[in-house]
Structure formats: structure tokens, C-alpha cells
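Have a look at this fold, sequence not included:
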């Protein structure tokens, strides 16, 4: 598999899935959070200007938008990649009678099953046995053959690969495939159209398929893409430090959707800075900020998302732990910076709002 993604791939995906996914809705919002500002990232969007925010609140002076992608078919952005993957194989006449199979924390499986149902294709989905029940139920509602294996995504993936080898089913992937990432990147094309003058987009990262697509499209338009990961589920951050994808441990409240042990090389390539040092950036957030961001979205805006989706917003609520890691923790917009936070999924149990998992 090639480890680079081009803007032409995203444009082709946009044409392929047009009319088959819901266009993203965007909404402006007032400042988020009241954490004391610390550190200064500066502004490195299209104009390269540098500014400072005020002392009360990490987002004071910035213009903030929310991309409501959780309203997408199946409740997450994954529908875009699944449609692009299956429609591309349909065009190439490479869809086998055995159908398609995928391993997933839930959202990619639902998207694959939904897209397969739309095209009359059989879908076999492998999930960790501890996947949220709401996701398992939704999968079965799409007619998927659901198989629960192990306790981590990596175990479900191994079982999926064995099934594909023995059954002849077409193996899709939750994030590590150019067609999947290109489909996800169509989201950035729509955001760019709906929010003129955008400087920065914040994206939650698990395996990195969404980030790879968004960052590739964002670079085309001179927009900075910020990858946001839980501090104890940092596959992309670790890969960038090592210079290649590496395995990491996963221990986060957002682990059900951002629990990939290893980031796709597509994301690692997309995250490398431009020659002038601008472009993409990778930051971490603690579980406490993720839980807080999710609750704030519900309490202040009546938006219910999963912890994985709230991770992107948590970047605006996170302060550096020390001066040494000020560039690694959280994101602080500059005065006048126009920032869009992607809320990428909402397949969650509302009851967990009052009984959120304890941060670890």
C-alpha cells in the first residue's frame, strides 16, 4: 500500500460519494472553557500572523466553529470512507461474492455495514468484546454479521485478517487505507467551503485516517491541521517522535474509538511540517479534559458526542503540564484566529454523561 495521499485522491472521493453522504453542518460558537491561558502557539495559518490571547480563557479573541459531523449517516465521519472504499471497488468490479469484512472499535464497522447494505453487499464486522453495546446493536440493525473478539482493536483486526484470508471477503480497514482516508478528507473540502478564511482545524486522532485526509486537504488550502490525541493513547504522537509508526499502549476514556495501537503511515506523512515549519501539528490532552469537553458540549449546547469526538474540543481546555511540554499539550488559538473543531462521532450511550468513566 502506498503511504502518501494526494489532493487528487480527495477530489476523486468527493465526486464518487457526492449525493451518498450528508454534507457537514457547521455552527459558530462562543469561547469555550475558562482555563487560564498558558504558553502561546502563535498563529501559523494562511497569513502567518502571530498574536496572543487574553489571560482568561484559552480561546479569548479567537473565532470558533464546530463541524457537526456526528450528524453524518451512522453517526460518524466513517460513512465517507466506507462509501468511497466500496464504490471504488464496485467501479473496478473487485467486490467478491463473500462481501466485505472489517475490524473496528464500532464506528468504522457501522459505516462499512451501512455502505454494504446500501449496495447489497454482505458485511462481516469484528469488534473487541468490550465495544459499547449501542454500537453492537446498531451494527446488527444494518444486517452485519457481528463477531466479538478479544479486548482490543488489534485482536479484532487479527481475527478479521484471518477471516478475509479464508473466506475471500474483501478486507476493508478502519483507517489504514488510501480510499478510506481520502473519503474522510472530503469533510475538509466541505468545511473549507462553509467556513471561509479558516486558519486551523482540530481533529481527534485514533489510527489517523480522518487526520490523514483532513490534513491533506487542509494543506491544499493553507489551513493548519492539528491532530489531538489522549495522552495515554498517542499512536500518531509516538510515530512522529520515532519517525515511523510504532506500537503504543492504550489507556483512555476515549479508547473505544481512539484506541488504535499504531497510526497509519498515511497520517504520519500528512503530519510532517511543511518546509517553512508550518502546516500540521500534533498535541495531547488528558482524560480529564476529554470528559470535561464532552459534558460541556451537552450542558451548554445540548450536543451529545462520544469521548473520541470530544477529544478534539479538549485541546482548547488543556494547559501544558510544564514549560517543557508546552508544545505537546493542548492548543491555544491566537487573537483573531479562525478555528474549527471537528465533532466526528456520536455513537454513545447518553447514560454515560452522568456516569462517565473515571479518567485514568
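Cool, got the structure. From a predicted model like this one, the values you see are computed outputs, not experimental measurements.

alpha carbons only for contacts and neighbour counts from here, please
Noted.

Show me the strands in the stretch 201-350 of the chain, by range?
224-230, 281-285, 338-342 (DSSP state E, counting those that start in this stretch).

Give me whichever of those is most buried.
Mean neighbour count (mean count of other C-alpha atoms under 10 Å) peaks for strand 224-230 among the strands of the stretch 201-350 of the chain, with a mean of 30.

Centre of the chain to it, how far?
With C-alpha atoms, centre = their mean, to the nearest Å as the basis, strand 224-230 stands 9 Å off its chain's centre.

Next: stretch 156-173.
Distance, stretch centre to chain centre, for stretch 156-173: 23 Å (C-alpha atoms, centre = their mean).

can you check stretch 173-186 too?
11 Å.

Equivalent analysis for stretch 201-214, please.
Distance, centroid of stretch 201-214 to centroid of chain: 4 Å (C-alpha atoms, centre = their mean).

ok, structure two:
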């Protein structure tokens, strides 16, 4: 499927809980069912804090879930993506295993160590100036020019459904959970966890860098807003605009 063929799904198809269940079956050979680890005590007699151990995945992040679901469902043999690093690393692991040709577009502030891992796994990297917005524009244009399949890091229903399997596992292992805090960059994990939480009495809270509050601003203003790039130690959360 070409990048052009991918876009209608990204723009017009909303995933549902059934898509998360289908993703869990599809990606099972490629991902680990990670445990919940006990975190530090946050206050005397406070609630238990559990941490989902996604650092144990190949590529060391939850990004393997969405990447695998999209690549396997689309049966892609040539892929282009834009990434801050973790999504690119996950796709590079898959590309090496499945014989896929992969190009990862990185923004100016991408971590050099992550770019090096992507290249070591056999993928090609392209560096662009600017931030996430410029990165995504270049990735889309490159996919169009080469006929490759564009697999966004977050803003696609297959990616969202794959990331939602984090929430499915979490709520199965800790059904009494009252609140789930979700790191929010492109929003794929947040959207996926919301799908997984449908029908559960649980509060889902997205957490974004204070210097780039694009989700909080968008909710306040009633429409998506785009903010300038920011510097943050949480390099995977540098998205400038909420996904569709």
C-alpha cells in the first residue's frame, strides 16, 4: 500500500475496542506481555503506584506494539516514518526481522544515541531542521515520492489500536485501578489506553511537558493548536500539535 492509500484511513477511520483486541492477537508473536512493577511510595498511606514495564520490549518502549500492528496489517515491504527515536527503533527491529526497507526521518533535536541504534539495526535515517511538524511533513513527502507506506508514530488507527494493548493488559492485571497516567507525545498511547478503558470505571490522565502544553491548550481553546518546538529531557514527548 502506498502512502496515498494510507491517508484515508488515518483521516477518516476511528478505531474501537474491537480493534485493540484484534491488535493484541496480531502482535502477540512480536511483543512481550509486560508486568506491572511496584513503584515508590508517594505518600504515607497513599494509593499503590504501579508501573507498566514497557522498557522490557524489544526497542525498550511501548512503540513496538503500534509499529507491529500497522506493519503486519498493511503487509508493507517498504516503510517511511517520522520519529523522535523510539518508534523508529521499534520499526527498525521489525524491519530487520521481516526484511522490510525502512527510512526514519528525524527532527533536529533527535537523540544521537537513538539515531545510532536505528542505523545499527539496518534502517536509513534522514535528518531535517525544525521540530516534529517539519519532520512529519518531510516523512509524508518522502513516502509519496518513493511509493513507500507511511507509518506514523502515533496518528493512525492501527498504531492507536496497537498501543491500546498496553491498557488492556494493565486493566486485566490490576482491575481495581482508579487512575492511569499516560505520557503524551503524539497521543497514540493516550488514545489507545482510552479505548482499552472503555466500560471500565477508571480515570485516564494524559501527562505532557509543561513547556509544550498543546493538549491542554487545545482543549481550552476548543480546537487543535500547534506550539513551537521545545527542549525537554522527555524527548519522546516533543510533539507540537495533537493528532487528528
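Cool, got the structure. From a predicted model like this one, the values you see are computed outputs, not experimental measurements.

And the TM-score between them?
The TM-score (TM-score structural alignment, normalised by the length of structure 2) is 0.90; 234 aligned residues with a C-alpha RMSD of 1.6 Å.

Can you measure across stretch 128-137 of structure 2, start residue to end residue?
By C-alpha to C-alpha, to the nearest Å, the extent of stretch 128-137 of structure 2 from end to end equals 10 Å.

Where does the longest helix anywhere in structure 2 end up in structure 1?
As assigned by DSSP state H, the longest helix anywhere in structure 2 is helix 157-173. The aligned range for helix 157-173 of structure 2 in structure 1 is 178-194, by TM-score structural alignment.

Over to stretch 128-141 of structure 2?
Under TM-score structural alignment, stretch 128-141 of structure 2 corresponds to residues 149-162 of structure 1.

Could you list the buried residues of that stretch?
Neighbour counts using 16 or more other C-alpha atoms under 10 Å place 149, 150, 152, 153, 154, 155, 156, 157, 159, 160, 161 of stretch 149-162 of structure 1 among the buried residues.

about what we covered before: for the strands of the stretch 201-350 of structure 1, please prepare JSON lines with the additional fields distance to residue 206 of structure 1.
Output for the strands of the stretch 201-350 of structure 1, formatted as JSON lines (distance: least, C-alpha to C-alpha, whole Å):
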{"stretch": "strand 224-230", "distance to residue 206 of structure 1": "7"}
{"stretch": "strand 281-285", "distance to residue 206 of structure 1": "12"}
{"stretch": "strand 338-342", "distance to residue 206 of structure 1": "14"}
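
Show me the one of those strands that comes nearest residue 28 of structure 1.
strand 338-342 (8.7 Å; C-alpha to C-alpha).

name the helices or strands packed onto the closest one?
Counting contacts by 3 or more C-alpha pairs under 8 Å, 6 or more residues apart in numbering; DSSP states H and E, strand 338-342 of structure 1 packs against strand 63-67, strand 200-204, helix 307-314.

what does residue 219 of structure 1 align to in structure 2?
Under TM-score structural alignment, residue 219 of structure 1 pairs with residue 198 in structure 2.

So that match sits against residue 17, correct?
Yes: using C-alpha atoms under 8 Å, residue 198 of structure 2 is in contact with residue 17, at 7.3 Å.

of those two, who's got more company?
residue 17 (20 against 11; other C-alpha atoms under 10 Å).

now that one, nearest residue through space, not along the chain?
Nearest residue to residue 17 of structure 2, sequence neighbours excluded (C-alpha to C-alpha, 6 or more residues apart in numbering): residue 195, at 5.4 Å.

Check the burial of the one you found by counting its neighbours.
Neighbour number of residue 195 of structure 2 under other C-alpha under 10 Å is 23.

need the contact list for it.
16, 17, 20, 164 (C-alpha atoms under 8 Å, 6 or more residues apart in numbering).

mapped onto structure 1, which of those residues hold?
Retained in structure 1 (both residues aligned by TM-score structural alignment, their matches' C-alpha atoms under 8 Å) from these: 16, 17, 164.

so is residue 22 of structure 1 in a helix, a strand, or just coil?
Recorded secondary structure, residue 22 of structure 1: coil (DSSP: H, G, I helix; E, B strand; the rest coil).

Please pull up the equivalent of it in structure 2.
Checking with TM-score structural alignment, residue 22 of structure 1 has residue 32 as its match.

Give me the three-state assignment for residue 104 of structure 2.
With three-state DSSP as the basis, residue 104 of structure 2 sits in strand.

what's the burial count for the residue nearest to residue 214 of structure 2 when sequence neighbours are not counted?
Once flanking residues are discounted, residue 214 of structure 2 sits nearest to residue 241: 5.8 Å by C-alpha to C-alpha, 6+ apart. When counting by other C-alpha under 10 Å, one arrives at 23 neighbours for residue 241 of structure 2.

From the centroid of structure 2, which residue is nearest?
residue 154 (4.4 Å; C-alpha atoms, centre = their mean).

May I have the residues that are in contact with it?
Counting by C-alpha under 8 Å, 6+ apart, residue 154 of structure 2 makes contact with 66, 160, 186, 187, 188, 189, 243.
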